[in-house]
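1. here you go, sequence then predicted model.
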Amino acid sequence: MSKLMRKFLLAVIAPLLIMGILSFGLTAFLVNRFAEDERYSQLAREANIIKEALAESRPVPREIQGFITKDGVTERIGGRGRQIVELPILEDLQQKDRIEVQGNRLLTYQLTSGGTVITTIREAPLASSALDGVYLAIGVAFFVTLLLAAGLAYYMGRQFIRPIIELRRVAKQIGDGRKDVTLPVRPNDEVGELIRAVDEMQEQLVQKDVLQKSFIAGITHDLRTPLAIIRNETEALAAGVIPVEELPEVTDSIIEEADRLGLLIDETLVYSKLAGGMMPLDRTEVALDSLVQETVERLRSTFSKDQVRLTVETEPVRLVVDHRMFERVLVNFLMNAQVAAPTGSEVRVRLTPMELTVEDAGSGVAEADRATIWDLYVKQTGGSGHGLGLAISRLILDSHGLEYGVRDSSLKGACFYIRFGEERIT
């Protein structure tokens, strides 16, 4: 029997046992009290019968047990006739009283008639064998009820606990790394909700495993490519096979690939710190219109090289954000737009009190991809980045509690947006 089953049975049977004992005691008390009242009524009737028999000078019925005290002399009446006895205990009795004689509990009733005191006596109900059957019946009924309750509790407990025991086994298999596990049938209760939560956890673990493998494969590829270029060109320099007039071009290529490696490493570290909560935000009140204008001006020449027009429209907006992190998100949006924008097209940045948008005239983002594009190492079609930019942007925006997304652009491409809501300062 499992520990959970033992606890369940204890939780069910212990209250029943306590309730049964209390019920048995209360029932016995009430039965005895009722029987005692009936016994006193019987004793009163017998005392009156003795009184009438004495008044009419006829014998007392043999089945009546009692005593007659007159002028200090006590006579016993009953089956053996009248006998003089000495019972000092009868002198201090109340009308209804209890006495104990030779270990037996007795009930007494006294009736005074003139100078004569009539005392009738009977065995107390609890000491009466007549009630033994009642107590035995109550006890047997209680014991049978307890057995039935224990059996029913055990059966119900097995039905309740079986999915939990199976779930424990499945959770251990998941912890051991198994993915082909079968969850127990979901009952329509809290256990079913627990099984559903474990099922969702298993799906998330599988997704994270796939994502991790994809991330490792992508990072490995992006690291290998610039390293291969740097190695090949360095070996060519060392071998002296590169003409002198081509040296500037080769060294520029090596520097460019080294910069690509540095950017990839920097983005990977930033993502790792943000995901692990190890990069605290330095929130201050920021003039977003100034931040947007400065960022656009800094990148304008980069867009001009690709013959892409970068336009900006801003309204005064103040927001409590981390200046450096928010700027990073804006740069990520702008660089994605630059990659997507065709030659001779426009990239439009617009800031209003309600949202910030970056629009391009590219091919846009398919409806089915708008949720997954923010995942780690998911690249846009035709993109040349590392697939970390939007994943980092998502973590930054989530940490600020801002709403964000991508929709169709008025320029026929993609429109990345950030909504401010009530967080803005007017």
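-> Thanks, I have the structure now.

2. switch to C-alpha atoms for all contacts and neighbour counts from now on
-> OK.

3. hmm, what's the outermost residue in the chain?
-> Computed with CA atoms, centre = their mean, the maximum C-alpha offset from the centroid of the chain is found at Ser57, amounting to 86.7 Å.

4. helix, strand, or coil at that one?
-> Local secondary structure at Ser57 is given as coil here, using DSSP: H, G, I helix; E, B strand; the rest coil.

5. over to Ile64?
-> Three-state assignment for Ile64 (three-state DSSP): coil.

6. what's the answer for the one 4 residues further on, then?
-> Each residue gets one of three states, and Ile68 gets strand by three-state DSSP.

7. could you look up the SS state of the closest residue to it other than its chain neighbours?
-> By the measure of CA to CA, 6 or more residues apart in numbering, the closest residue to Ile68 outside its immediate chain neighbours is Ile118, 4.8 Å from it. With three-state DSSP as the basis, Ile118 sits in strand.

8. also Glu313?
-> Here Glu313 is strand, with the state taken from three-state DSSP.

9. find the nearest non-adjacent residue to it, please.
-> In this structure, Glu313 finds its nearest non-sequential neighbour in Arg350, 4.7 Å apart by CA to CA, 6+ apart.

10. do Ala153 as well
-> Of all residues apart from its sequence neighbours, Leu9 sits closest to Ala153 (CA to CA, 6+ apart), at 6.4 Å.

11. my guess is the one you found is in a helix, correct?
-> Yes. Under three-state DSSP, Leu9 sits within a helix.

12. mind listing what it touches?
-> The contact partners of Leu9, by CA atoms under 8 Å, 6 or more residues apart in numbering, come to 150, 153-154, 157.

13. would you map the helices across the stretch 201-350 of the chain?
-> Secondary structure of the stretch 201-350 of the chain (DSSP state H, counting those that start in this stretch): helices at 247-275, 288-305, 323-340.

14. cool, the stretch 51-200 of the chain as well?
-> Shown for the stretch 51-200 of the chain, the helices assigned by DSSP H, counting those that start in this stretch span residues 132-175, 190-239.

15. how about the ones you listed in TSV, adding distance to Thr74?
-> Formatted as TSV, the entries for the helices of the stretch 51-200 of the chain read as follows, by distance: least, CA to CA, whole Å:
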stretch	distance to Thr74
helix 132-175	34
helix 190-239	77
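
16. mind putting those into JSON lines with mean neighbour count and distance to Ala53?
-> JSON lines is the format used below for the helices of the stretch 51-200 of the chain (neighbours: other CA atoms under 10 Å; distance: least, CA to CA, whole Å):
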{"stretch": "helix 132-175", "mean neighbour count": "15", "distance to Ala53": "34"}
{"stretch": "helix 190-239", "mean neighbour count": "14", "distance to Ala53": "77"}
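
17. ok, second structure coming up, stack it against the first:
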Amino acid sequence: MTIRTRLILSTFLLQVLSMALLGWGVLVVRRQFQDRDRRNSALQIRTAVERAALDSLIQKDDVALLSYLKFLQVQHPAIAQVRILWSNKGRERRAVVGTIPPGADAHESRMVVSDPRDSERLIDLDLALNYAVLERPFWDTNRRLGKIILLVWGMTSLLGLGVSFLIARGLTKPIKELSRLASEIGAGKLGGKLVWDSDDELGGLVRAFNSMSLRLEEFDSIKRNFVSSVTHELRSPLGAIESFLQLIREKMTAGTPEGMAQSKEFLERIQVNVRRLSGFINDLLDVAKIEKGKMECLLKPMELPIVANEVCQFFEAKALQQGIAITNRLPELPAVMGDSGRVRQVLVNLVANGLKFTSQGGQIWIAGEQFRDGGTRWIEVTVGDTGRGMDAADCGRLFQPFSQGRNITEGVTGHKGTGLGLYIVKSIVDQHGGKIEVKSAPGQGTRISFSLRVAA
């Protein structure tokens, strides 16, 4: 059974039940009013009989009482029988007016009336009322009321069925569309959106689903880019190594001194490509540790300027080759709590990015300053460059895994990386309890800052 059918049936049955309860309530209230009217009618009859008996005592006319009781029987058919007992100073006389029909719902009540001038003169009356006759006027009213209730119940049920259908269709339409869109996503058609303008729960569900669809499209794009990057990262150095090995084999076969010297140069290039492969594999291992929550940093007091100076020296030759000035501007600072190997990895990644996007004649620097936050002293380390910079969109996804901005994909030749470096950088900074932020604008360079806690 579909959700729409269940909603229609549930709403319809709920309305039918509500109308049934309402009709039952009306009938119960009507019955209470009828019981009250029946009691009032019975009271009026008893009062009339009692008054007739009193008048006959006062007028000393017993025949008038019998005549009046017969008249009352005609006026009030509910009077089934009246048994009369006259008492006057020990003398008694009886009379009966009417006969109780067989099977009648007769209710008897006794009344004793005395002469106000002579208390020994009494009339004892046993009045039998047929309650079925008393209720007879209400039967037609009840039948008409029942027909009206059934008519209203039927009309409202049909109306409720239509309203239930409309409500169910309105509720299930976006769910049906979401199911269709999910099937398309399952078939590989990513990025689809569903237009549904409402601020209710369904609107929130549609917006969340649209966001998920866009994120899946982004992840698919990231996956494709990652596969392409991984293929390039593996194929380029392996291809170079294979070529150099072939050249070395040829030079060694020739056995000339020049060939041996060139073979040595080729071996150094092979070593460079091996380091590149090793770095790529280490990045993948670090990402796996981060995803499993097993990235660990051994924090102990360390001298930040010494590590920064080592990083500058490491890139000095490459920076000189590209015509870029790299400087360590860190002043004399107190020791910080950090894992020197991981902090070095952070600086290496940031400086390498700066070299990648800074043109000849540019500058890269490492700077830092102290600040206090909530009674704790921190050092903010900044790696800045005068490169091409980034827009806000690229800055927003800078620290996401396997994500690269347009400044990577547009206009950069050579080694482009895999989009893992800055994700690893942020994870390392998080492990140190610090924060990382980026300030950049197109054509105005980039400054990436992270904080480390000062050792006590």
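-> Everything's here; your move. The structure displayed is predicted, hence computed values, not measured ones.

18. before we move on, the earlier item: how near is the residue mapped onto the residue nearest to Glu313 of the first structure from the second structure to Glu316 of the second structure?
-> Residue mapping for Arg350 of the first structure onto the second structure gives Gly368, with TM-score structural alignment as the criterion. To Glu316 of the second structure, Gly368 of the second structure is 20 Å away according to CA to CA, to the nearest Å.

19. against Arg105 of the first structure, how distant is the residue nearest to Ile68 of the first structure?
-> Using CA to CA, one obtains 19 Å as the distance from Ile118 of the first structure to Arg105 of the first structure.

20. and if you look at Leu205 of the first structure?
-> From Leu205 of the first structure over to Arg105 of the first structure the distance is 76 Å, taken as CA to CA.

21. same question for Glu257 of the first structure.
-> Glu257 of the first structure sits at a distance of 108 Å from Arg105 of the first structure (criterion: CA to CA).

22. if we can go back for a sec, between Gly368 and Glu316 of the second structure, point out the one with more neighbours.
-> A side-by-side neighbour count of Gly368 of the second structure and Glu316, using other CA atoms under 10 Å, places Gly368 first with 21 against 16.

23. didn't the more buried one look like it was pressed against Thr382?
-> Yes. The pair formed by Gly368 of the second structure and Thr382 meets the contact definition of CA atoms under 8 Å, at 5.8 Å.

24. what does Ile121 of the first structure align to in the second structure?
-> Under the alignment defined by TM-score structural alignment, Ile121 of the first structure corresponds to Asn130 in the second structure.

25. number of residues surrounding that match?
-> Taking other CA under 10 Å as the criterion, the count of residues near Asn130 of the second structure is 22.

26. let me know how buried the nearest residue to it once chain neighbours are set aside is, in neighbour terms.
-> By the measure of CA to CA, 6+ apart, the closest residue to Asn130 of the second structure outside its immediate chain neighbours is Ala106, 4.4 Å from it. Applying other CA under 10 Å, we find 20 other residues in the vicinity of Ala106 of the second structure.

27. correct me, but Ala106 of the second structure touches Val133?
-> No. At 9.6 Å, Ala106 of the second structure and Val133 do not qualify as touching, with contact defined as CA under 8 Å.

28. how close does the residue nearest the centre of the first structure get to Thr343 of the first structure?
-> Nearest to the centroid of the C-alpha atoms of the first structure, with distances taken as CA atoms, centre = their mean, sits Leu194, at 8.6 Å. Summarising the geometry, the distance separating Leu194 of the first structure from Thr343 of the first structure, computed by CA to CA, is 54 Å.

29. same deal with Val320 of the first structure?
-> For Val320 of the first structure, the distance to Thr343 of the first structure equals 36 Å [CA to CA].

30. re earlier: who has more neighbours, Glu257 and Arg105 of the first structure?
-> Neighbours per residue, other CA under 10 Å: of Glu257 of the first structure and Arg105, the larger number sits with Glu257, 19 against 16.

31. returning to that earlier point: of all the helices of the stretch 201-350 of the first structure, which lies closest to Leu30 of the first structure?
-> Of all these, the one in closest proximity to Leu30 of the first structure, counting by CA to CA, is helix 247-275 (70.5 Å).

32. now that closest one against helix 190-239, angle please.
-> Helix 247-275 of the first structure and helix 190-239 are oriented at 160 degrees to each other (axes from the mean of the first three to the mean of the last three CA atoms, to 10 degrees).

33. show the contacting residues for Val317 of the first structure.
-> Contacts of Val317 of the first structure were listed using CA under 8 Å, 6+ apart, and they are 287-289, 352-353, 424-426.

34. how about 10 Å then?
-> For Val317 of the first structure, the set of contacting residues under the criterion of CA atoms under 10 Å, 6 or more residues apart in numbering consists of 286-290, 351-355, 420, 424-426.

35. now, which of these sits nearest Gln307 of the first structure?
-> For these, the nearest to Gln307 of the first structure is Leu351 (23.4 Å; CA to CA).

36. now that closest one: how far from Val312 of the first structure?
-> 8 Å.

37. likewise His400 of the first structure?
-> Taking CA to CA as the measure, His400 of the first structure falls 24 Å from Val312 of the first structure.

38. ok, the match of Ile121 of the first structure - contacts?
-> Here Asn130 of the second structure is in contact with 42, 77-81, 100-101, 103-108 (criterion: CA under 10 Å, 6+ apart).

39. what residues are shared contacts of Gly368 and Thr382 of the second structure?
-> Any residue near both Gly368 of the second structure and Thr382 by CA under 10 Å, 6+ apart counts here, and that gives 329-330, 449-451.

40. buried among the residues you listed? Need that as a selection in PyMOL.
-> For anyone working in PyMOL, the buried entries among these, judged by 16 or more other CA atoms under 10 Å, can be selected with:
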select buried, resi 330+449+450+451
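
41. one step back: what's the PyMOL line that selects buried ones from the contacts of Val317 of the first structure?
-> Buried members of these can be picked out in PyMOL with the line below, counting by 16+ other CA under 10 Å:
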select buried, resi 286+287+288+289+351+352+353+355+420+424
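
42. for the contacts of Val317 of the first structure, which one is nearest Val250 of the first structure?
-> Ranking these by separation from Val250 of the first structure, with CA to CA as the measure, puts Ser290 on top at 39.3 Å.
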